[in-house]
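Trainee: A predicted structure for the sequence below; I have some questions about it.
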Amino acid sequence: MKVLQNMKVKDIINRKVIKDELFLLKTNIKSLILSWRITRIPYLLSIILVYFSYIAMPGLTFNSLPEYEESVVSLIGYANLGISLLIFSVLAIRRILDVNQKWISGFVIVAGIYTLYTNYLNYSPPILAVSYTEDSLITSMAVNLNIWVVGLLILSLFPSNECDNDYGLSNCIEKVGSNLIRIDFGGFEQFLDEFSLYKIVPIFKKVLSLDLFNWRGRISRGELIYYYMVYQIMVLLLVILIYSMGTILSKISLEHIFLIFIVSIFLIWCFIYVLRVLIQRLHDSYSSAFWVFGLFIPYVNVYVIYLLLVKGSWQYIESSK
């Protein structure tokens, strides 16, 4: 059993196969549990994304509900606040552990007590107020998290401890079985230097062939720009095609059927194309394709966005610990 496990790890690291998504998902979760450190840039973006989720979640929730009562409004408000506070707290703890300075812990505790004492967090009901008309629905939270969020953002100013400590490996290093991988967060300047429109040609060849159904490759953060450009070009070509058909076939009764057929094919292509890009970007950040489902789960989607847009590409480290 142990030999099989090591074979899976080597296959994934050597990029020969990435087909056991469940094994990769377990590896991702294990990495989150083992290492409680989070560096400055991921921490900063996480705080911002969670804060916007806290603001937007009530409106998104009620827009999806046909009917709701005052008790439901209050429950969603408390749940949204509780989840947000929990995530903020976990992020702050992980950032403090990454800095590895004890005095920062005391500073955060004192700041938190002061925030509660000055009642910036107003827990008096109703926490969530909803007003709506025939054309719009507006939700507002009675709890003011602005001061607290500003305090949490200050933690992103402290530099990380570059060495291993009791709470995890050094920056950008993750353990996979008995092996180590490095995930770098930089490299955008290099992408700008190497940027070329000629690189979209191979992408066209892939997405217009059966290679569209191949999800085992990798796409870096920079390459997402090329794939987005290809998508926009395809949309432009579709618009030109529909306009041309509308002009040429205006007198043919089958025009409407042709248009529906072409648009349906394009929508199917878009779904497969976007799914392929998301999976390959997740694999590039050493994450399981199962994280795609997290895009539909509140607050989990914040972490998935981080995996897709922020977390860098991984590379194998020969030495092990």
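Mentor: Thanks, I have the structure now. Fair warning: this is a prediction, and the values are worked out from it, not measured in the lab.
Trainee: make it CA atoms for all contacts and neighbour counts henceforth
Mentor: Will do.
Trainee: all strands for the chain, in order.
Mentor: Ranges of strands within the chain are 128-132, 137-141, 173-176, 179-183, 314-317, based on DSSP state E.
Trainee: Ile260 is nearest to which of those?
Mentor: Judged by Cα to Cα, the one of the strands of the chain that comes nearest to Ile260 is strand 137-141, at 33.2 Å.
Trainee: what comes up buried for stretch 302-313?
Mentor: Val302, Tyr303, Val304, Ile305, Tyr306, Leu307, Leu308, Val310, Lys311, Gly312, Ser313 (16 or more other Cα atoms under 10 Å).
Trainee: residue at max distance from the center of the chain?
Mentor: Lys251 (48.0 Å; Cα atoms, centre = their mean).
Trainee: and the helices in the stretch 51-200 of the chain?
Mentor: Ranges of helices in the stretch 51-200 of the chain, per DSSP state H, counting those that start in this stretch, are 70-99, 102-117, 146-154, 188-193, 200-207.
Trainee: next up, a structure to set beside the first:
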Amino acid sequence: MFGFIEREQILLKQNVYDLLHNTRIGRKAFLFILVGVFFIYLLGNIHINREATYDLYWYYVRYLYKLLGVCVVYDLCRRRLHDFGVSSNWLFLWLLIGGGIYTYYFWSLYSYPLLPVRFFERILLAELGILFIPTVLLYFLPSDVNRNRFGDSKVQMISSTCAIGYVATKITLSNEKGILEYLRDIYLYRSFKVTGRAKIIEAGIGVGSLGTIMSLNVNILALLLMIKSEIGIAILEPISWAIFYILYFYTLFAVFTLLIRRLHDSLYSGLWILLLVVPFANVFVFYRLFIKGSWDVNSIKEL
């Protein structure tokens, strides 16, 4: 167990090094992450603004959340400009103009204190226009196919000095297994296996089947409780609930280990799975889980 955690930490450090030194992002990753960030920003602001009208605590959370969203969008734009091959200094002009527009609406809040709802509606639309409309236009910038000083968005940077775990297994793109065979591996043979790799198709099947299996689990519980009511044996009820919770957590754990193996397949540490509960960061993890391709470690390139 300690050896596994140590390998994950080594791989995590290398992933962070890659993110800091390879400051480019391709068009596919840029679009996926931008769409995810947009919906998280929109839904989060709607919820926080509603709570802020009743609780002073959410009033401060609102601005921290907005600032976090701006930082995430700024970094996406910076990496997209780098992929185009130009400096990100041009973003300061965008921040200056956007900050001026935002200041105008902020001033409107104090000029018309009796219209907080109207202000929130206007400020939300203004933020969408300031943040996301100019950002979407960056998608149409072509990528610089040559290596430049900002890194190479097509190649994972691998350290030549430390041994990275989970890269020694040759994989192929051929999906030689059927759906039932993948389900058998996910929920039976490899349900407790946190090492190794899993391809995108396995992650899709595992997550896609989660709802069906959970529904089956509920039906089993209902059947057992019906049998208990017919027979009248009281001890069957706690047994039925125990079976339900065992199957429930077993299914979740099987999918959890599957997602860790999928991260390994994209040459990322399984510790990134913890960011699934962190707003904005979870979009990045979703990209690694369901969009990023497998890596052929013999040539260190994405398949």
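Mentor: Nice, thanks for sending it over. Quick caveat: nothing in here was measured; it's all calculated off a predicted structure.
Trainee: quick one: map Val155 of the second structure onto the first structure.
Mentor: In the first structure, Val155 of the second structure lines up with Ile173, judged by TM-score structural alignment.
Trainee: verify the contact between that match and Arg182 for me.
Mentor: Yes: Ile173 of the first structure lies in contact with Arg182 (Cα atoms under 8 Å); the separation is 4.6 Å.
Trainee: Asp11 of the first structure contacts Asp20, correct?
Mentor: No: counting by Cα under 8 Å, Asp11 of the first structure does not reach Asp20; the two are 10.2 Å apart.
Trainee: the second structure: which residue goes with Gly222 of the first structure?
Mentor: By TM-score structural alignment, Gly222 of the first structure lines up with Ile201.
Trainee: residue contacts, its match?
Mentor: By Cα atoms under 8 Å, 6 or more residues apart in numbering, the contact set of Ile201 of the second structure is empty.
Trainee: still on that earlier bit, check the helices of the stretch 51-200 of the first structure for me and report the most buried one.
Mentor: helix 70-99 (a mean of 18; mean count of other Cα atoms under 10 Å).
Trainee: and Trp58 of the second structure, what pairs with it in the first structure?
Mentor: Under TM-score structural alignment, Trp58 of the second structure pairs with Val73 in the first structure.
Trainee: and its match, what does it touch?
Mentor: Leu128, Ala129, Val130.
Trainee: kindly reformat those residues as a markdown table containing distance to Leu295 of the first structure and neighbour count.
Mentor: Below are the contacts of Val73 of the first structure laid out as a markdown table (distance: Cα to Cα, whole Å; neighbours: other Cα atoms under 10 Å):
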| residue | distance to Leu295 of the first structure | neighbour count |
| --- | --- | --- |
| Leu128 | 24 | 20 |
| Ala129 | 26 | 16 |
| Val130 | 25 | 16 |
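Trainee: overlap between these and the second structure?
Mentor: Contacts conserved in the second structure for the contacts of Val73 of the first structure, counting by both residues aligned by TM-score structural alignment, their matches' Cα atoms under 8 Å: none.
Trainee: and which of the residues you listed is nearest to Met141 of the first structure?
Mentor: Using Cα to Cα, the contacts of Val73 of the first structure come closest to Met141 of the first structure at Leu128, 4.7 Å.
Trainee: can you pull the contacts of the closest one?
Mentor: So Leu128 of the first structure contacts Val73, Ser74, Ile76, Gly77, Tyr78, Thr139, Ser140, Met141, Ala142 (Cα under 8 Å, 6+ apart).
Trainee: count the residues that sit near whatever residue of the second structure lines up with Tyr273 of the first structure.
Mentor: Per TM-score structural alignment, the equivalent position to Tyr273 of the first structure in the second structure is Ala254. Here the number of neighbours of Ala254 of the second structure (other Cα atoms under 10 Å) works out to 22.
Trainee: so who does the residue nearest to Ala254 of the second structure when sequence neighbours are not counted touch?
Mentor: When the adjacent residues along the chain are set aside, Ala254 of the second structure lies closest to Ser191, with 4.4 Å between them (Cα to Cα, 6 or more residues apart in numbering). If a contact means Cα under 8 Å, 6+ apart, then Ser191 of the second structure has Asp185, Phe253, Ala254, Val255, Thr257, Leu258 as its contacts.
Trainee: ok, and those in the first structure?
Mentor: Taking both residues aligned by TM-score structural alignment, their matches' Cα under 8 Å, the ones among these also touching in the first structure are Phe253, Ala254, Thr257.
Trainee: hang on, the earlier thing: tell me which of the contacts of Ser191 of the second structure is nearest to Tyr139 of the second structure?
Mentor: Distances from Tyr139 of the second structure to the contacts of Ser191 of the second structure, taken by Cα to Cα, are shortest for Leu258, at 31.6 Å.
Trainee: how close does the closest one get to Ile33 of the second structure?
Mentor: Plainly put, Leu258 of the second structure is 22 Å away from Ile33 of the second structure if you go by Cα to Cα, to the nearest Å.
Trainee: same deal with Leu247 of the second structure?
Mentor: Taking Cα to Cα, one finds Leu247 of the second structure at 33 Å from Ile33 of the second structure.
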